[in-house]
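S.K.: structure here, sequence nowhere to be found:
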C-alpha cells in the first residue's frame, strides 16, 4: 500500500485496536437484472443502525470472455434505494488483484458486488479480547443452504 492508501485507511478505520472484525462478501448478480432494489435497502438499514460500517463497495462485471470490467455504483441503483450513500466507499483495502480474484468467483456474464465491512456491533467485545491478549484464530460461515440440507437429512423418514 502507498502512504496515501495507508492514510485513507487510517482515516476510515480510526484506531484499529478499537475496531470490530472486518469481513467481505462477493455477491453475484445476473447482469441483466443487477439492481439493488430488494437487498440494498437492508444494507443501508444496517449502516443506519450502526451495526456495520461499509469500508468498500465495488461493482465489477465478469464478461463472457472472463475479462473484468469495473462498473459505477449507479448501474445497480434503479432509483428504489439510497445507494448514493456508498458512492466513493473505497478504504484502500482492495486493489486490482483483489477485485480480479473476487470476479473470478462468479460466473462469466454476471455482475459482482464486492463488499468489505466492519462489524461495528462486535467492536466492544473484540476490543476487550485484544486488551486481554486474546486473538481471533479462525472464523467461518455456514451457508444457509448447507444448514437446510443438514436439517433435512436429520428429519425422520415416515
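M.R.: Right, received. Where do you want to start? What you see is a predicted model, and the numbers here were worked out from it, not measured in a lab. Numbers count the residues shown, from 1 in each chain.
S.K.: when you work out contacts or count neighbours from here on, use the C-alpha atoms and nothing else.
M.R.: Noted.
S.K.: please enumerate the helices of this protein.
M.R.: Secondary structure of the chain (DSSP state H): helices at 3-13, 40-48, 96-104, 123-131, 144-154.
S.K.: contacts for the third one?
M.R.: Just to be clear, that refers to helix 96-104. 26, 60-62, 66, 68, 112, 114 (CA atoms under 8 Å, 6 or more residues apart in numbering).
S.K.: circling back to that earlier point, to residue 81, which of the helices of the chain lies closest?
M.R.: Residue 81 sits nearest to helix 40-48 of all the helices of the chain, at 5.8 Å, using CA to CA.
S.K.: below is structure B, check it against A:
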C-alpha cells in the first residue's frame, strides 16, 4: 500500500527556504506525485546554534505554510545529527521524508506477484547532464 519512500535534504546558504522550492514541492503534493510523510526545517544560526522546526510548528514563519505534510515521525536523532554536522552557520535545510505516491499501484502489483525492488540507483544530475552532453557531441 506504499510506494517507495525516500529522504530528501535540500540545503540553502540563507536562513529560509526559497519560495520557488516550496512551490515546486507543493505542486508535486497537489498533483498526487508525492506524499510528504515527515518534514523538518533546520536552521544553523550564525552563533553556531542549530534550530530544528517540526512540521507542527509555525511553518509560515519559515515560508513553508504552503506544504501539506502527513505528519509521521520518521526521522531519527541520528539523521538530524548527520544533517546538523554538515551545515555552516547562517544556512538552512528542508528535510523531507516522502513517498512516491505515483508508484503505489506498481509497488502493490510487484508485492502481490511475490516480487521486490532489487535495485534502486539514483544517478546524480551532473552525470546525466554530462552523458547527454557527450551524446550530443558524438
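M.R.: In hand now; what should we look at? Keep in mind that this is a model prediction, so the values were computed, not measured.
S.K.: what's the ChimeraX line that selects buried ones from the contacts of helix 96-104 of the first structure?
M.R.: Buried members of these, defined by 16 or more other CA atoms under 10 Å, are picked up in ChimeraX with:
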select :26,60,61,62,68,112,114
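S.K.: and the contacts of helix 96-104 of the first structure, which is closest to residue 148 of the first structure?
M.R.: For those, the closest approach to residue 148 of the first structure (CA to CA) belongs to residue 26, at 21.5 Å.
S.K.: and that closest one? What does it align with in the second structure?
M.R.: Here residue 26 of the first structure is matched to residue 9 in the second structure, going by TM-score structural alignment.
S.K.: just to revisit the earlier point, any chance of the contacts of helix 96-104 of the first structure in TSV, plus distance to residue 78 of the first structure?
M.R.: Converted to TSV, the contacts of helix 96-104 of the first structure look like this (distance: CA to CA, whole Å):
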residue	distance to residue 78 of the first structure
26	20
60	17
61	17
62	21
66	26
68	22
112	16
114	19
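S.K.: now, the contacts of helix 96-104 of the first structure that are in strands?
M.R.: Among the contacts of helix 96-104 of the first structure, DSSP state E puts 26, 60-62, 68, 112, 114 in strands.
S.K.: and which of the residues you listed is nearest residue 93 of the first structure?
M.R.: The closest of those to residue 93 of the first structure turns out to be residue 114 (CA to CA; 11.6 Å).
S.K.: OK, contacts around that closest one?
M.R.: 24-27, 56-60, 99, 102.
S.K.: which of these count as buried?
M.R.: 26-27, 56-60, 99, 102.
S.K.: export those as CSV, with columns for distance to residue 45 of the first structure.
M.R.: Putting those into CSV (distance: CA to CA, whole Å) gives the following:
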residue, distance to residue 45 of the first structure
26, 19
27, 18
56, 17
57, 15
58, 19
59, 20
60, 23
99, 25
102, 25
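S.K.: so residue 102 of the second structure makes contact with residue 32?
M.R.: Yes. In this structure residue 102 of the second structure lies within contact range of residue 32 using CA atoms under 8 Å: 6.8 Å.
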